[in-house]
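Colleague: I'll drop the sequence and a predicted model, then ask my questions.
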Amino acid sequence: MSGLEEAERVELTVAAVAPGGHCVARVDGQVVFVRHALPGERVVAEVTEVHRGFVRADAVTVLEAAPDRVAPPCPYARPGRCGGCDLQHVAPDAQLRWKTAVVREQLTRLGGLEEAECDALDVQVEALPGGLLGWRSRVRYAVDAAGRAGLLKHRSHEVVPVDRCLIAHPAIQDLPVLTPTGARWPDADAVETVASTAGDVAVTALAPGRTRVVSGPGRVRERAVGREWSLPTSSFWQVHPAAADTLVGAVLELTGPRPGETAWDLYGGAGLFAAALADRVGAAGRVTLVEAAGDGVTAARENLRDLPRVEVVAARVETALARRRITGPVDVVVLDPPRSGAGARVVRDVVAAGPRAVAYVACDPAAFARDLRVFTGLGWRLAALRGYDLFPMTQHVELVGLLLPG
């Protein structure tokens, strides 16, 4: 067959959801990943990318709409415009079902679970308080050649100037950063904005080798797990205001740390999980946090200095394990790796340390599923799984899995 070509338009029927905010369709046997569509819809799709074995496309005209289709609240959430929100055309409850379906598909296809095992785990993605708009407390705007701040097109470096980002925190929406305010950023590549849970609002301009605080503090305060945290605006922190306490609550409930136990917080960042673990294991216990990023290490040491039973190790997790910078035995491990996952080497070393429980906090279902297959190959099992919609209107989903030996 000749196959589809870039910019070609084709009428097709959309099938199941797929990772990445797409749905799957087929044209003469060719796989098409379609954005801005819903399962069951008949659409006209425009091909945006051609790859060996599949193509990508945008649904530009909806011929037969699915019942779960809604009008996107943002005028930029459309084909060829901002790529930040994948699911604004999907009804709220259907967004949760969409993400649940993606998680189940990744667990079975990549993680090796059976459908019956997913049923037994009762895999569901839960909404967080606060609604679908106005939740994002950290937004990085890209800057185009004309000095205008905006957001990027999907899978592109092209900047789309916008007058407002509706998922941004209201305090960020009110900032004079975007084009309608007359703002221009001729010397910046990006503009970072923060609205913290403690009420701090900051704007930072970024350029190669240079960071300039434009307004607000250079450090912001966050409140979580009964503590106040002080962080540079560039430090990682969960972008949904309810995320930190939600994830910590799930980790503690699933693993049940006990007084006197030893715990590891791997990829620990500023120490959110380490602080909660330290509170549970008490003065007779011990917590070791491992983090590679310099700003994360500094933030952890500063914010946890009142917890002498917490040790902060500045190293890559795989290096700390392989070189025995940290060694077992250990009782509880929290794994919170980057989007790429922990990887087989780290999983094997964690299992070798002999913990009674591992809480795996994952921001990518595919990476989690790949690592799960390594755990199960070593005789471990997924005993519980929680899913949280920390990123409404987008295809992203956060998971907390409990892994147990045997």
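Modeller: That came through, no problem.
Colleague: rest of the way, CA atoms for contacts and neighbours
Modeller: Noted.
Colleague: Just confirm residue 87 contacts residue 391, I think it does.
Modeller: No - with contacts counted by CA atoms under 8 Å, residue 87 stays clear of residue 391, the gap being 10.4 Å.
Colleague: From residue 251, how far out is residue 204?
Modeller: Distance, residue 204 to residue 251, using CA to CA, to the nearest Å: 33 Å.
Colleague: neighbour-wise, which of these two wins?
Modeller: residue 251 (25 against 22; other CA atoms under 10 Å).
Colleague: Leaving out chain neighbours, which residue sits closest to the residue nearest the centre of the chain?
Modeller: Among the residues of the chain, the one closest to the centroid is residue 363, at 4.0 Å (CA atoms, centre = their mean). Leaving out its chain neighbours, the residue that sits closest to residue 363 by CA to CA, 6 or more residues apart in numbering is residue 398, at 4.6 Å.
Colleague: Next: residue 104.
Modeller: Nearest non-adjacent residue to residue 104 (CA to CA, 6+ apart): residue 118, at 6.6 Å.
Colleague: ok, structure two:
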Amino acid sequence: MTGRRITVDVGAVAHGGHCVARAEGRVIFVRHALPGERVVVEITEDRHAAFCRGDAVEILDASPDRVVPPCPVAVPGGCGGCDWQHATAKAQRALKAAVVAEQLRRLAGLEWTVEVEELAGGLLDWRTRVRMTADGKGRLGFRAHRSHRVVPVDGCPIAAPGTVDAVVGDTWAPGAELEIAVDATAHTHVTEIRGRRRRTARGGDTVVERAARRDWRIAADGFWQVHPDAADLLAEVVSDWSGLGQGECGWDLYGGVGLFAAVLAEQVGPLGTVVAVESSPSAVADAERELADLPQVLVRQGRVERVMEEDLPAPKTVVLDPPRKGAGKAVVDAIAARAPERVVYVACDPAALGRDVAIFAGRGYRLENLRAFDTFPMTHHVECVALLTHPTR
């Protein structure tokens, strides 16, 4: 069926940057479409009996939310990085809100009204960290959707100045991958990756970021939020919802370089304790150095589920920011066994959030509050912060 074209009516948005259509008794996950449209779909992948994937290659009846994508390669067969360039900003946030609500309903059994909040700066020029790949001719570009094929580009409208524009004019070794970051001081840093080898190609291996009223000097190829306002905003929500006071204890799981640990440390003061847990040795090294002025922070390196088996002080509040797959049953069970009053869950994947909220519910925790943020405009990604509380604690 791959390559075949079918006319379909597009239904609801689904998690992953596409909408659902149906034809001949099968589901089609359609990219480059919007709910309510009638489109011609070209099937791009057909590997499952129940569903296939396709691109909307012709719009017969357009949604009023449709716009012309600002990027020439944000089209069928083009770059796979953006999912919603063909939708207005308001429509993008509504689509993401619908996905978060649907995942909570389907996976956690919760009916929750979701609003995805807009960040300052709009849809363009926001992404401060970018990964690019050189094609067979050494031209830099991005991968096509669900493919290793490199789509060469001359620029990227969502990338912040000092990232893509700083490297696309150069020729690189075929197959090389670059991690490009522009930091809070407007300096560009380029790390070149060839197989398992990494080298600093430009700008030094340490970036300077600013968030939570602190300067952070961290590895250029380490993790940091890609939207310039995201780190501060998430830290603010964690601060608002932690419920911690002087002398109390909080945990920061999957703590990275210690952003949330710094926030919690300020709340508990010198007589309190914050346990920060992170598996990456380089992130732990950054955290130990950057939080050296906060002796109440205990940084532990290792897998979260294993470190929690140690004799750690009991937390009043646990903050966790797991990877895209979520925390999972073992981690949730270990947190619940320590009986914190509050859990502040920072989630970059709505499905993982829904699964973990359901596990927490089975341990007596209820979802008390949730905020969602459009920290990745033009893409299907959305950042959520959930507050879970236990009614008996």
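Modeller: Good, I have the coordinates. Everything numeric in this text was worked out from a predicted model, so none of it was measured.
Colleague: mean deviation of the top helix by length along structure 2 from structure 1?
Modeller: What stands out as the longest helix in structure 2, according to DSSP state H, is helix 89-108. Once superposed with structure 1, the aligned residues differ from helix 89-108 of structure 2 by a mean of 0.5 Å; criterion: mean CA distance after the TM-score superposition for structure 1.
Colleague: picking up where we left off before, aligned partner of the residue nearest to the centre of structure 1 in structure 2?
Modeller: With the correspondence set by TM-score structural alignment, residue 363 of structure 1 lines up against residue 348 in structure 2.
Colleague: What residues does its match make contact with?
Modeller: Neighbouring residues of residue 348 of structure 2 by CA atoms under 8 Å, 6 or more residues apart in numbering: 323-324, 381-384.
Colleague: Please identify which of the residues you listed is nearest to residue 45 of structure 2.
Modeller: Proximity of the contacts of residue 348 of structure 2 to residue 45 of structure 2, judged by CA to CA, is greatest for residue 381, which lies at 22.2 Å.
Colleague: what range in structure 1 matches the next helix or strand after the longest helix of structure 2?
Modeller: Reading on from helix 89-108 of structure 2 to the C-terminus, the next helix or strand found by DSSP states H and E is strand 116-117. Counting by TM-score structural alignment, strand 116-117 of structure 2 pairs with residues 125-126 of structure 1.
Colleague: from what I can see residue 250 of structure 2 touches residue 244, true?
Modeller: Yes - in this structure, residue 250 of structure 2 is within contact of residue 244 by CA under 8 Å, at 7.4 Å.
Colleague: The two - which one has more neighbours?
Modeller: For residue 250 of structure 2 against residue 244, the residue with the higher neighbour count under other CA under 10 Å is residue 250, and the figures read 30 against 22.
Colleague: Please say which position in structure 1 the more buried one maps to.
Modeller: Counting by TM-score structural alignment, residue 250 of structure 2 corresponds to residue 263 in structure 1.
Colleague: Just give me the mean distance for the helix or strand hosting its match relative to structure 2.
Modeller: Under the criterion DSSP H and E, the helix or strand holding residue 263 of structure 1 is strand 262-266. Comparison of strand 262-266 of structure 1 with structure 2 after fitting gives an average deviation of 0.3 Å (mean CA distance after the TM-score superposition for structure 1).
Colleague: Now do that strand: which elements does it pack against?
Modeller: Contact analysis of strand 262-266 of structure 1 by 3 or more CA pairs under 8 Å, 6 or more residues apart in numbering; DSSP states H and E lists helix 272-281, strand 286-291, strand 332-335 as its packing neighbours.
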